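# sequence first, then the predicted structure, then my questions.
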Amino acid sequence: MGRLGWQLAELLYPAGVARALEHAWFRPPHGNGPDGAGRELLDRARADWALVTGQGASRRVRVYRWGNTGPTVLLAHGWGGHAAQWQPLVAPLLAAGMRVVAFDALSHGGSDAGARGAGQTSVVEMSHSLLATAWHAGPIHAVIAHSLGSAALALAVREGLHLQAAVMIGPPADMHTAASALAWRLGIGPGVLARMQRNSERWLGMPWSAFNVPAIGRARPVPPTLVIHDRQDKEVGWESGAAIAGAWPGAQLMATDGLGHRRVLHDAQVIARAVSFIHGAANAPGLAEATRRMQAQADA
C-alpha cells in the first residue's frame, strides 16, 4: 500500500490502520540466511539451547559458542539478524583471549517463534533471549550489540544484567521516535500512531517510554560503554548513537563515515576498536582475577 492508500485508509478506518501498523512494526524481516562464511562459522561452533520462560510454554533460543578460555563476550544481533552476521568479529575476539557466545533471538534464525508466532516479536523478546543466553552461558564479561540488539541490551541492563563493558553499534535511542518516522513515511497521523502504541503496550507489558535507551543510562548504573555509529546510517540516525553516548556516564562515541548501518560490522577499524575496548576492560586492574573467580564458581 502506498502513502496515499494509507492516508485514505486512516480516514475511513483508523482502528484497522492502527492494527495494520502494529503488525508491520512488530514483524521482523526475514531476509537471506547465513552466507558461506557465516554458515562455516556456525558449523564450527558448539551449539545448544537456552530457554526463555514466561508467557506460556518455554521457548528455545539457539546458542553458539567458540573458545574455551578467557572472559566471555556475548554478541547480540539486531532486528531481522542472526548469529552468523558476527563472522567478522569472532576470530579477532578469540585471538584477544576471549570466549565468544552468540544467539538467534526468538523468531529469528534457528530459534523458536516468540509468544505471538514467527511473524511477530519485539525488543522485549529480544532482551529476554539475551538474558536467557547470558544465564545459560555466563558469567558474561561484555556484550557487543548491533542495532535493535543494543536496545535489547539496555533493557537487560535495566533488569540487572551485570557487565564489565558494552559495545553498541548503530543503536536506536527511542522506539517512539523510530515508529514516528515510519508513520510519517507512510502518511499516518499521530492519532493512529498513539492508538497503535496503546494497543501494543497491553501485550508488551510496559509503556513505550521504557524503551528510551538514554533514559536507562540516567536512571541506573550502566557498564563502561563504547557507542559506534556511522554518520550516513540511513536506518538508524547517527543522532541516536550520539544521544546514548551523551546520556550514559563515561560512554565513548566512535563516529564513522560511509559505512552505513550494516557494512560497519565488517570494517577493520571498527572491529579493532571494539575488541580493544572489550580487551581493555578485561585487563583492568583486579578484573582479570575477579573474572577467573566468577568462571571457577560457574564451572564448580
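Good, I have the coordinates. Numbers count the residues shown, from 1 in each chain.
# contacts, neighbours, all on C-alpha from now
Will do.
# residue boundaries of the helices in this structure?
For the chain, applying DSSP state H gives helices covering 3-12, 14-25, 36-44, 87-95, 123-137, 148-158, 175-186, 190-204, 213-219, 238-247, 268-282, 287-299.
# ok, structure two:
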Amino acid sequence: MAQTDAQKSTIVRAKVPRTLTLTVRTLDRIAPRLVARNALRMWCTPTHARPGEHVPGGVSWRLADGTVGETWGTGPRVYLVHGWGGHRAQLASFVVPLTSAGFQVIAYDAPSHGDSGPGALGRRRSSLIELMDAIETVVAAHGTAHAIVGHSLGAAAVALAVLDGTQAGRLVLVAPPAEPVEYTRQFARALGFSEGTRTLLLERMEVLAHRPLDDLMIPARAAGRADLPPLLVVADRSDKETDPADGERIAEVWPDAEVRMSEGLGHRRILRDADTVAAVVAYL
C-alpha cells in the first residue's frame, strides 16, 4: 500500500486518494491480514517535518542512543516534547519566556524524528511507546523534571510516561489525544478497510507495544489516582487534528487539573500564540 499524508497526524482528517481507497477496499475483502500489516507500517511511519528555526543560545547534545536535543538557561528543568512527525523547534516559542522566568529548558527530537537517529523499528519509523520511552531516557540523562510540556501525541506520551512512573512536578498537555488508539477508527475509515481488519491491526499494535492497548487510554489510567502531578490542559476548539474534548476528558479525571481553551488557533498555531505561552509559563 502506498504511503499517504492521511497515515496519521493525530486524528486522520486528510483526504486519501480515491485510487488508494479502492485498492485497500479490494484487498480488504481477499487479504485482510495483508492490509493490517501494511496499515501498521503506515501507522508507525511519521510524516517528516524538517527541523525549523534554531533558537540561539542553546547547548546541543546527543545521547548514546542517537537522541539529539538542546538545552537553554539554568534553573528548574522544563522539558519540551513535540508531537508525531514534529521536531523540537516547533516548541521554540516557549524557550525565551521560560528561561527569562528562571527555568532551564530541554528540548529534543524523538526517535526517527528531526535530527535524532532511528529507534527500535528502524529508520523513519516510530511509535507512541518510543515517544514515551524517550521522555524517560532524556529525563534520566538530564535530571529531575520540574515540569514537562507536551504537544499532540507527545502530550499523550507525557501523560502515559508519568502514569508509568516518570517523575515530574507539573505537566502541561497541549492538544492531547485522550485515547490515541481510538484514532485508528478514523484511520480505517480514511483508508477504507473494515472493522474486522482494524481489529487485526490492533492485535499487531499490541504485540508491537508489548503491553495491553488499554494501558494507553489516559482517562482510564488516571481515574482514581491521587499521586499524579498538577496538570494544565491547553486546547483549541478549532483544532482539526485532535478533538479538543479529549483534553477536557483527561482533566475531568486527573486529580489536580485545569483547562485553558482557546478559539481559532488550531493544532499548531497554538504553540506560537503569545497568550498561550504566557499562560503556560505562569502555570509553571
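Here it is on my side, so go on. In this text the structure is predicted, and so the values were computed from the model without any measurement.
# what's the TM-score once they're superposed?
The TM-score (TM-score structural alignment, normalised by the length of structure 2) is 0.90; 265 aligned residues with a C-alpha RMSD of 1.3 Å.
# of the helices of structure 1, which is nearest residue 51 of structure 1?
helix 123-137 (6.1 Å; C-alpha to C-alpha).
# which secondary structure elements does the closest one contact?
Counting contacts by 3 or more C-alpha pairs under 8 Å, 6 or more residues apart in numbering; DSSP states H and E, helix 123-137 of structure 1 packs against strand 46-52, strand 59-66, strand 99-104, helix 148-158.
# turn the helices of structure 1 into TSV, including mean neighbour count and distance to residue 78 of structure 1.
Output for the helices of structure 1, formatted as TSV (neighbours: other C-alpha atoms under 10 Å; distance: least, C-alpha to C-alpha, whole Å):
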stretch	mean neighbour count	distance to residue 78 of structure 1
helix 3-12	14	27
helix 14-25	18	14
helix 36-44	14	16
helix 87-95	18	14
helix 123-137	23	9
helix 148-158	25	4
helix 175-186	16	14
helix 190-204	16	18
helix 213-219	19	15
helix 238-247	22	15
helix 268-282	18	17
helix 287-299	14	27
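# how about these in a markdown table, adding distance to residue 106 of structure 1?
As requested, the helices of structure 1 are exported to a markdown table (distance: least, C-alpha to C-alpha, whole Å):
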| stretch | distance to residue 106 of structure 1 |
| --- | --- |
| helix 3-12 | 30 |
| helix 14-25 | 16 |
| helix 36-44 | 17 |
| helix 87-95 | 20 |
| helix 123-137 | 6 |
| helix 148-158 | 12 |
| helix 175-186 | 19 |
| helix 190-204 | 15 |
| helix 213-219 | 21 |
| helix 238-247 | 25 |
| helix 268-282 | 26 |
| helix 287-299 | 25 |
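# for residue 260 of structure 1, find the nearest of the ones you listed.
helix 238-247 (9.8 Å).
# what span of structure 2 is the closest one aligned with?
Mapped onto structure 2 using TM-score structural alignment, helix 238-247 of structure 1 spans residues 244-253.
# average offset of the matching stretch relative to structure 1?
In the superposition against structure 1, stretch 244-253 of structure 2 averages 1.1 Å from its aligned positions (mean C-alpha distance after the TM-score superposition for structure 1).
# distance of the alignment partner in structure 1 of residue 162 of structure 2 relative to residue 164 of structure 1?
Superposed on structure 1 with TM-score structural alignment, residue 162 of structure 2 falls opposite residue 157. Distance, residue 157 of structure 1 to residue 164 of structure 1, by C-alpha to C-alpha, to the nearest Å: 11 Å.
# now do residue 90 of structure 1
Applying C-alpha to C-alpha, the value for residue 90 of structure 1 to residue 164 of structure 1 is 19 Å.
# cool, and residue 31 of structure 1?
When residue 31 of structure 1 is compared with residue 164 of structure 1 (using C-alpha to C-alpha), they lie 33 Å apart.
# neighbour count winner among those two?
Counted by other C-alpha atoms under 10 Å, residue 31 of structure 1 and residue 164 do not tie: residue 164 has more neighbours, with 18 against 8.
# touching, the more buried one and residue 279? I think so.
No. Using C-alpha atoms under 8 Å, residue 164 of structure 1 is not in contact with residue 279; the gap is 10.5 Å.
# Provide the aligned range in structure 2 for stretch 191-207 of structure 1.
Using TM-score structural alignment, stretch 191-207 of structure 1 lines up with residues 196-212 of structure 2.
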